[in-house]
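**Student:** missing the sequence, but the structure's below:
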């Protein structure tokens, strides 16, 4: 009887396995195979990788994506820490309402987010016209269609995502911990240094990695806002696959492979740091 239910459970997993195979495994294999192909589609070559690593055009895309992701992840993480800490101190009803709003905000990204910023802060945006009416030129110190605009929009969707991941860590901190530490003579600083920060640090490191990966993989917002003005990995991959003049799917696949290696290296570094941290706590 147990074997019968086990076979039925395995049969129910077949549709999931088929979806994973068709939409994850097969495209991944094709991408890796194509990245080592030449322009004719036949043969095996490292020319695509050599071209990406040797030309500043592609190097700038990786550098820009890396720094904008680091900046947005750090800024989003710091702001999310304050929001999550304050949220955990509120009453249950307020927490539920705010979490619902944060969930909606975290999913407001892509082209709609870029369009909303254009309406507000674009050359003819609402805030721009209001400031212009007051005698203040927004374009003199802020350009939405540049690095400044990208940084602002990236931080916008990084903060709510960071709050969703950090909130459970702060919620899991029992107020009695601080009270017990105070009774034993520990200061507020000692409590956070010895108990609070070690408790939330694994969540902080994990959240930073998620925010960094989210920033690296962002495409719709960046493309709708700056197009090809700021070179990013995601926009370069898309232009290589589609091509304004002619497509270069081999280059796009090679960039995607390098992008995947970079993300895997970041994840491995994060797991290594977590293991070191947990070992030091023991």
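**Tutor:** Nice, I can see it. These numbers come from a predicted model, not from an experiment.
**Student:** Only C-alpha atoms from now on, for both contacts and neighbour counts.
**Tutor:** Will do.
**Student:** How many neighbouring residues does the residue lying closest to residue 125 once chain neighbours are set aside have?
**Tutor:** For residue 125, ignoring the flanking residues on the chain, the nearest one in space by Cα to Cα, 6 or more residues apart in numbering is residue 119 at 4.6 Å. When counting by other Cα atoms under 10 Å, one arrives at 15 neighbours for residue 119.
**Student:** again with residue 225
**Tutor:** Residue 225: 24 surrounding residues under other Cα under 10 Å.
**Student:** give me every residue that touches it.
**Tutor:** Residues in contact with residue 225 (Cα atoms under 8 Å, 6 or more residues apart in numbering) are 114, 115, 118, 144, 145, 149, 150.
**Student:** how close does residue 161 sit to residue 126?
**Tutor:** Here residue 161 is placed at a distance of 27 Å from residue 126 (Cα to Cα, to the nearest Å).
**Student:** Check residue 41 too.
**Tutor:** For residue 41 relative to residue 126 (Cα to Cα), the value is 50 Å.
**Student:** what does residue 202 give?
**Tutor:** Taking Cα to Cα as the measure, residue 202 falls 42 Å from residue 126.
**Student:** next one: residue 109
**Tutor:** Separation of residue 109 from residue 126 (Cα to Cα): 20 Å.
**Student:** Compare these two and say which one has the larger neighbour count.
**Tutor:** Set side by side, residue 109 and residue 126 show more neighbours around residue 109, with 19 against 15, by other Cα under 10 Å.
**Student:** Contact partners for the more buried one?
**Tutor:** Taking Cα under 8 Å, 6+ apart, one finds 157, 221 in contact with residue 109.
**Student:** structure B:
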């Protein structure tokens, strides 16, 4: 009986395992192998990685990607914490409305998001035009096609995702905890620093890791805004595989491995910091 049940579960698992093999493991293995191949000859080499870490052209894309990813994740979490607490404190009807809205806006990214920001903050955008007409500082001469423009668009799609990931953690802060802290004459700062923050912090670390990876791999939005004119890892990788003149598959694969290592490193760091914090608490 047990063997029959086990066989049935394995059969049901087979399509999922096949999907993982075809679209996750095999492409990853192909990229990993290509990253160590010499362009043209096919010999084993480390020259692709040497080229990446000795060229300002590629180092700039790594630095820009790290800067935008870290900053957009931090700002997104800071704003999302307020939204998550608002959802926690809201009634059932408003909570459903907030969550529905967040689910909708969290999927509003890519080319559609870039087009929306061009309409709002582009050279002839609605807000830019109003800023010029009314001499509004910050809007009358705003340039969307810079690092700040990329950062704003990234923060926009980070906030709903971060809020959806964070708001369940506030449910762990029971009303009884607040009442007990109030009876002990604890201030609001003392409550959040000693009770609230330790309960929410695990979700913050996990959310930061997700947001960082989300921003680091984002391609459609920055490409729709700036094309190949802004140095980001996904844009550089894409240009290697779809070059107009010459494809550089080996170098593009090496860049992909670098991006994967950056994501993995951030995940490991987040988990290690969380473990240290839990031990300290």
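**Tutor:** Done, it's in. These numbers were taken from a predicted model, which means no experiment stands behind them.
**Student:** on that earlier part again, looking at the contacts of residue 225 of structure 1, which has the most residues close by?
**Tutor:** Using other Cα under 10 Å as the neighbour test, the contacts of residue 225 of structure 1 are led by residue 114, with 24 neighbours.
**Student:** Assign a three-state SS to that one, would you?
**Tutor:** helix (DSSP: H, G, I helix; E, B strand; the rest coil).
**Student:** same deal with the one 3 residues further on?
**Tutor:** Under three-state DSSP, residue 117 of structure 1 falls in the helix class.
**Student:** any idea how far it lies from residue 144 of structure 1?
**Tutor:** As judged by Cα to Cα, residue 117 of structure 1 and residue 144 of structure 1 stand 8 Å apart.
**Student:** Ok, residue 162 of structure 1 next?
**Tutor:** Counting by Cα to Cα, the separation of residue 162 of structure 1 from residue 144 of structure 1 is 24 Å.
**Student:** quick revisit: I'd assumed residue 113 was in contact with the residue nearest to residue 125 of structure 1.
**Tutor:** No: with contact defined as Cα atoms under 8 Å, residue 119 of structure 1 does not count as touching residue 113 (9.9 Å).
**Student:** Pull out the buried residues from stretch 130-148 of structure 2.
**Tutor:** By neighbour count on 16 or more other Cα atoms under 10 Å, the buried set for stretch 130-148 of structure 2 is 131, 139, 140, 142, 144, 145.
**Student:** repeat for stretch 56-75 of structure 2
**Tutor:** Neighbour counts over stretch 56-75 of structure 2 (16+ other Cα under 10 Å) mark 58-59, 61-62, 64-66, 68-75 as buried.
**Student:** Next, the residues that contact it from outside, please.
**Tutor:** 52-53, 147, 150-152, 154-155, 158, 208, 211-216, 231-233, 236.
**Student:** again, only this time at 7 Å
**Tutor:** 52-53, 151, 154-155, 158, 208, 211-212, 215-216, 231-233 (Cα atoms under 7 Å, 6 or more residues apart in numbering).
**Student:** From these, pick the one nearest residue 184 of structure 2.
**Tutor:** Proximity of the contacts of stretch 56-75 of structure 2 to residue 184 of structure 2 was ranked by Cα to Cα; the top entry is residue 208 with 33.2 Å.
**Student:** how close does the helix or strand hosting the closest one sit to structure 1?
**Tutor:** Residue 208 of structure 2 belongs to helix 197-216 when assigned by DSSP states H and E. Averaged over the aligned pairs, helix 197-216 of structure 2 sits 0.8 Å from structure 1 after superposition, using mean Cα distance after the TM-score superposition for structure 1.
**Student:** Tell me the helices and strands packed up against that helix.
**Tutor:** Here helix 197-216 of structure 2 touches helix 56-89, helix 147-170, helix 249-280, going by 3 or more Cα pairs under 7 Å, 6 or more residues apart in numbering; DSSP states H and E.
**Student:** quick check, distance from it to the centre of its chain.
**Tutor:** Offset of helix 197-216 of structure 2 from its chain centre (Cα atoms, centre = their mean, to the nearest Å): 10 Å.
**Student:** which residue numbers in structure 1 go with the following helix or strand past it?
**Tutor:** Using DSSP H and E, the next helix or strand after helix 197-216 of structure 2 towards the C-terminus is helix 220-226. Counting by TM-score structural alignment, helix 220-226 of structure 2 pairs with residues 220-226 of structure 1.
**Student:** Report the mean deviation for that stretch after fitting onto structure 2.
**Tutor:** With mean Cα distance after the TM-score superposition for structure 1, stretch 220-226 of structure 1 averages 0.5 Å from its match.
**Student:** buried ones in that stretch?
**Tutor:** 220, 221, 222, 223, 224, 225, 226.
**Student:** Turn these into TSV, including distance to residue 198 of structure 1.
**Tutor:** Shown next, in TSV, are these (distance: Cα to Cα, whole Å):
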residue	distance to residue 198 of structure 1
220	37
221	35
222	36
223	39
224	40
225	39
226	40
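**Student:** tell me the centre residue of structure 2?
**Tutor:** By Cα atoms, centre = their mean, the mean C-alpha position of structure 2 lies nearest to residue 214, the distance being 2.3 Å.
**Student:** So what touches stretch 78-93 of structure 1?
**Tutor:** Here stretch 78-93 of structure 1 makes contact (Cα under 7 Å, 6+ apart) with 95, 159, 160, 162, 163, 166, 167, 170, 171.
**Student:** Name the nearest of the residues you listed relative to residue 45 of structure 1.
**Tutor:** Minimum distance to residue 45 of structure 1 across the contacts of stretch 78-93 of structure 1 is 41.0 Å, recorded for residue 162 (Cα to Cα).
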